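> Below is the sequence, then the predicted model.
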Amino acid sequence: MSDNWTPPEGSWASSAARRRNMQAIRSRDTTPERLIRRLVHAQGLRYRVGARPLADLRRTADMVFRPTKIAVFIDGCYWHGCPEHYVSPKTNPGYWSDKVARNMARDRDTDQRLTEAGWTVLRFWEHEPSEDCAARIAAEVEKRRTAIRSTKPDS
């Protein structure tokens, strides 16, 4: 790329290199997601990946357990504003801080909408131990399955 590169109209990229870097960031199938999914799958649990819990809500969960109405999100520390690890960027901090704030507000809105629809929302930070996340997911799925079985009339 030439030194006189200018970002496209309305672009968030401060340079061509930054644009390439940001475009390469995965929105699904991150390493923490894959690790947790593998551990949950090894426990015999099945789920949907990158699915919408609610058809009319244009948001996807990382793992969806439809029968038990459990939506799992594994949030990246930077993109979702982890209180332990988020550091405001040095370049274009106003834009990125606003972006992260919007992501956090959308996360709270998603949690509220799913909860109101009878779903259990489980959120984990990418830095949390995968084994702990998988154990909490499995425990919640079993708890919800037990609750569903106890409310069904005997046949």
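That came through, no problem.
> hey, let's count contacts and neighbours off CA atoms from now on
OK.
> Okay, strands next: where are they in this protein?
48-51, 61-65, 70-75, 120-125 (DSSP state E).
> Format those as TSV; extra columns: distance to Asp109 and mean neighbour count.
Formatted as TSV, the strands of the chain follow (distance: least, C-alpha to C-alpha, whole Å; neighbours: other C-alpha atoms under 10 Å):
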stretch	distance to Asp109	mean neighbour count
strand 48-51	17	16
strand 61-65	13	23
strand 70-75	14	22
strand 120-125	12	18
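> Pasting the second one now:
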Amino acid sequence: MTNPTRSRTASPRPDFADVPDARRRNLAAVKAKDTKPELLIRRGLFAMGYRFRLHDRQLPGRPDIVFPGRRSAVEVRGCFWHRHGCANSVVPKTRTEWWTQKLDGNVERDRTNAISLEAAGWRLLVVWECEVRQNLGDVLGHIRDFLAAPRPHDKVRSS
């Protein structure tokens, strides 16, 4: 039975019967939320005094960190899964065609979600896993600047 809330245009999953059990366990352990880079950012933001919501189901793509009062969201993306283009985003050498299609679908979904968020009046900042690993302090500073920027619905007051 298909799930009516999730329509997919992709072809059915290929047969992965020949995939080794160790590889299956490895990929099954990959988390979609509460990843190490995401937790580092959340801890840093909380220490800086920011309060936020997590994975708001009412927003397109369920962004990782949501600031409702600021109508802003931060998405922490894994370089491999979202094809950042850095050294961590190499396509595997086995089942290359399948992986390319899978990862391209992720990128397209990210783009669609970002457009939908913006159309709903939200701002989105994308933070990459490699940036968090290289310099968490710079990333937190960038998020602080992003959150401090005037929002589109703010009125400029003249004195």
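That came through fine. Worth saying up front: this structure is predicted, and the values here are computed from it rather than measured.
> Looking at the strands of the first structure, spot the one closest to Ile36 of the first structure.
strand 70-75 (9.0 Å; C-alpha to C-alpha).
> Packing partners of that closest one?
Counting contacts by 3 or more C-alpha pairs under 8 Å, 6 or more residues apart in numbering; DSSP states H and E, strand 70-75 of the first structure is packed against strand 61-65, strand 120-125.
> any chance of those in a markdown table, plus distance to Ala105 of the first structure?
Shown next, in a markdown table, are these (distance: least, C-alpha to C-alpha, whole Å):
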| stretch | distance to Ala105 of the first structure |
| --- | --- |
| strand 61-65 | 16 |
| strand 120-125 | 14 |
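> Which of the ones you listed sits closest to His85 of the first structure?
strand 120-125 (9.9 Å).
> In the second structure, what range does the closest one match?
Counting by TM-score structural alignment, strand 120-125 of the first structure pairs with residues 123-128 of the second structure.
> who's in contact with the matching stretch?
71-79, 84, 114, 117-118, 139, 143, 146 (C-alpha atoms under 8 Å, 6 or more residues apart in numbering).
> Arg52 of the first structure corresponds to which position in the second structure?
By TM-score structural alignment, Arg52 of the first structure lines up with Arg57 in the second structure.
> residues in contact with that match?
Here Arg57 of the second structure is in contact with no residue (C-alpha under 8 Å, 6+ apart).
> mean offset of the longest helix seen in the first structure relative to the second structure (after superposition)
Ranked by residue count and defined by DSSP state H, the top helix of the first structure is helix 93-116. On superposition with the second structure, the mean distance recorded for helix 93-116 of the first structure (mean C-alpha distance after the TM-score superposition for the first structure) is 0.7 Å.
> Check the offset of that helix from the chain's centre.
11 Å (C-alpha atoms, centre = their mean, to the nearest Å).
> and the angle from that helix to strand 70-75?
170 degrees (axes from the mean of the first three to the mean of the last three C-alpha atoms, to 10 degrees).
> Tell me which residues are up against helix 93-116 of the first structure.
Here helix 93-116 of the first structure has contacts from Trp12, Pro53, Leu54, Arg59, Tyr78, Trp79, His80, Gly81, Ser88, Pro89, Thr120, Val121, using C-alpha under 8 Å, 6+ apart.
> Could you check how far the last one is from Pro67 of the first structure?
As defined by C-alpha to C-alpha, to the nearest Å, Val121 of the first structure lies at a distance of 14 Å from Pro67 of the first structure.
> ditto for the fifth one
Remark: distance between Tyr78 of the first structure and Pro67 of the first structure (C-alpha to C-alpha) = 32 Å.
> Would you mind telling me which of the two has more residues around it?
Tyr78 (17 against 11; other C-alpha atoms under 10 Å).
> for the more buried one, what are its contacts?
Tyr78 of the first structure makes contact with His85, Tyr86, Val87, Val100 under the criterion C-alpha under 8 Å, 6+ apart.
> Looking for the alignment partner of the last one in the second structure.
By that I understand Val100 of the first structure. Here Val100 of the first structure is matched to Leu103 in the second structure, going by TM-score structural alignment.
> so how many other residues sit close to that match?
17.
> now swap in the one 5 residues further on and tell me
Look at Glu108 of the second structure: counted by other C-alpha under 10 Å, it has 12 neighbours.
> Just to check, Glu33 of the first structure is in contact with Asp62?
Yes. With contact defined as C-alpha atoms under 8 Å, Glu33 of the first structure reaches Asp62; the gap is 7.3 Å.
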